[in-house]
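In: Predicted model, plus sequence, below.
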Amino acid sequence: MILSFHPRIRGDVNLSLSINALFSEHQADLMADADLTVVPQRIKAHQYRFCRERCKLLFPDYRHRFGFEGKYGNIELFRMFNAPYPRTEAYMSVNAFMERHTREGIPRLGFPFVVKSDTGGGGWGVFLARDKKELQEILKKLADIRRHPTQRFIAQVFVPHGGRDLRVVVIGKSFYTYWRCQPDPQEFRNNVGRGAFIEHDLDSDLIYKGVSCVRAFCERTGIDLAAFDLLFDRSGPDPEPLLSEINFLFGRKGVGGSDSFIAHVKEAVDQLAQTL
């Protein structure tokens, strides 16, 4: 029996999932009886934990989503599984940064380097520190608890990506790729919301490397629904992929829009169902 809490994925039994709501005893019994339970991307951490304790098989697999939230959590996950990523320093707060570097000086990354707040999307909360003055301005912004409630952030070596990054979307056992290309040489962020455009048919050799990297990471972590952003250092002749971020909630334009995305999710659920 397939139980679905997803509004657009039909199962043998279909239920709705309210934001922050608890599950009823009847719903818990259905989870225990189901061979496969499907949940939406916007499920909350406490809801997912409840499902994990009761379900035989759960899609998506978010064991390594909750507990590793934000860009800070991404780095913890990359380190845990020895994945390739840009050289990074992680901080619990601006105060932690100041305490560490009062003793050690500025991060050993060297200017320019990228500073990323823990939360935010579309390039929000991502800054380029070119010198000490810019770094101090960035730290003042990150210290604003109203705008940056977790207070955590990372500093990451600037990768000369040539105005492109590769997004690899995993849905079940399938991988979908596209490049985000930034035409503005003054803008280091390759987000579509920052003026980047999508291209699919570029650098097939780098796409192959990127997919291989993400596939290996997913095999180790169980992640089966997420968008990975990868950087390539274009200063060398044969760049290797570096994992930049994992997005469990992501835009769907690059995979053909919402209808196409849902079709891919349905296909992934069908493939899982065939293994039961």
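Out: That came in fine, so what should we check first? Everything numeric here is computed off the predicted structure, so don't read it as measured data.

In: CA atoms for contacts and neighbours, from now on please.
Out: Fine.

In: Work out the gap between the helix or strand residue 259 falls within and the centre of the chain.
Out: Assigned by DSSP states H and E, residue 259 falls within helix 258-273. Relative to its parent chain, helix 258-273 has a centroid offset of 19 Å by CA atoms, centre = their mean, to the nearest Å.

In: Look at residue 221 and say how many residues are nearby.
Out: When neighbours are defined as other CA atoms under 10 Å, residue 221 has 17 of them.

In: ah, wrong one, I meant residue 53
Out: Residue 53: 11 neighbours (other CA under 10 Å).

In: With the one 5 residues further on instead?
Out: By other CA under 10 Å, 21 other residues sit near residue 58.

In: Identify the residues contacting it.
Out: 36, 37, 38, 39, 51, 52 (CA atoms under 8 Å, 6 or more residues apart in numbering).

In: Could you report the neighbour count for the fourth one?
Out: Spelled out, it's residue 39. Residues within reach of residue 39, counting by other CA under 10 Å, total 22.

In: coming back round to it: pull out the buried positions in the helix holding residue 259.
Out: 261, 264, 265, 266, 267, 268, 269, 272 (16 or more other CA atoms under 10 Å).

In: and the comparison structure, right after this:
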Amino acid sequence: MILSFHPCIDADKQIIMGERSADNEIQQIIQKSSAVILPQGCSAGLYSMCRSHCPHVFPNYDKRFQYPGKMGQARLFAVMGVPIPRTMVWRDVGSFKEHKKIKKNPPHSFPFIIKTDQGHEGDGVFLVRDEDTLASV
């Protein structure tokens, strides 16, 4: 049996999780499946359960959960040797501003981008053109 958690991909059995968490009933269905198709918004818990109890899981989100967030993506690209723009990691905007205050200037010239670790489709991405926009971030 092929099990699909994806809302747009039909299979022998289809389960739309919504906001609920995977429970024992879901685990039993996964264990009976020969393959599982995951949704795009797959939680770490559902993915772990599927990988633990079914031999064929699509897509493979191993790297997504091993390297979460934008900082994780930057680490993954470095590990894989993928060229990316110079990336500096700060605990938060406050620590960046503190570094700037101590050093008397930003660690790079304007303009630059600040991204939060989480977010998608442009959420948490800020173009910093000058001191005024930096102060508003």
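Out: That came through, no problem. Predicted model only: the values in this text are computed from it and were never measured.

In: on that earlier part again, which residues of the second structure does the helix holding residue 259 of the first structure align to?
Out: Per TM-score structural alignment, helix 258-273 of the first structure has no counterpart in the second structure.

In: could you pull out the helices for the stretch 101-250 of the first structure?
Out: With DSSP state H, counting those that start in this stretch as the criterion, the stretch 101-250 of the first structure has helices at 132-142, 204-221.

In: nearest to residue 169 of the first structure, of these?
Out: Set against residue 169 of the first structure and scored by CA to CA, those come closest in helix 204-221, at 8.9 Å.

In: which helices and strands does the closest one pack with?
Out: strand 164-171, strand 174-181, strand 241-247 (3 or more CA pairs under 8 Å, 6 or more residues apart in numbering; DSSP states H and E).

In: hey, which of those is tucked in deepest?
Out: strand 164-171 (a mean of 25; mean count of other CA atoms under 10 Å).

In: Now do that strand against helix 258-273, angle only.
Out: Put simply, strand 164-171 of the first structure runs at 50 degrees to helix 258-273, going by axes from the mean of the first three to the mean of the last three CA atoms, to 10 degrees.

In: Strand 164-171 of the first structure to helix 204-221, inter-axis angle?
Out: Using the same axes, to 10 degrees, strand 164-171 of the first structure lies at 40 degrees relative to helix 204-221.

In: in the second structure, what residues pair with strand 164-171 of the first structure?
Out: Under TM-score structural alignment, there's no match for strand 164-171 of the first structure.

In: Now do that strand: which elements does it pack against?
Out: Where contact means 3+ CA pairs under 8 Å, 6+ apart, strand 164-171 of the first structure is packed against strand 174-181, helix 204-221, strand 225-232, helix 258-273.

In: what's in contact with it?
Out: By CA under 8 Å, 6+ apart, strand 164-171 of the first structure touches 175-182, 190, 207, 210-211, 214, 224-232, 264-265, 268.

In: Neighbours of residue 37 of the first structure, how many?
Out: For residue 37 of the first structure, the neighbour count with other CA under 10 Å is 28.

In: After the helix or strand containing residue 76 of the first structure, which helix or strand is next?
Out: Using DSSP H and E, residue 76 of the first structure maps to helix 70-80. Once the chain leaves helix 70-80 of the first structure, the next helix or strand it forms, by DSSP H and E, is strand 88-91.

In: Run through who's touching that next one.
Out: Against strand 88-91 of the first structure from outside (CA under 8 Å, 6+ apart): 72, 75, 97, 107, 109, 152, 153, 154, 155, 156, 157.

In: can you do 6 Å?
Out: 152, 153, 154, 155, 156 (CA atoms under 6 Å, 6 or more residues apart in numbering).

In: Over to stretch 16-23 of the first structure?
Out: residue 5.

In: redo that, cut-off 10 Å
Out: Stretch 16-23 of the first structure has contacts (CA atoms under 10 Å, 6 or more residues apart in numbering) with 4-7, 39-40, 42-47, 50-51.
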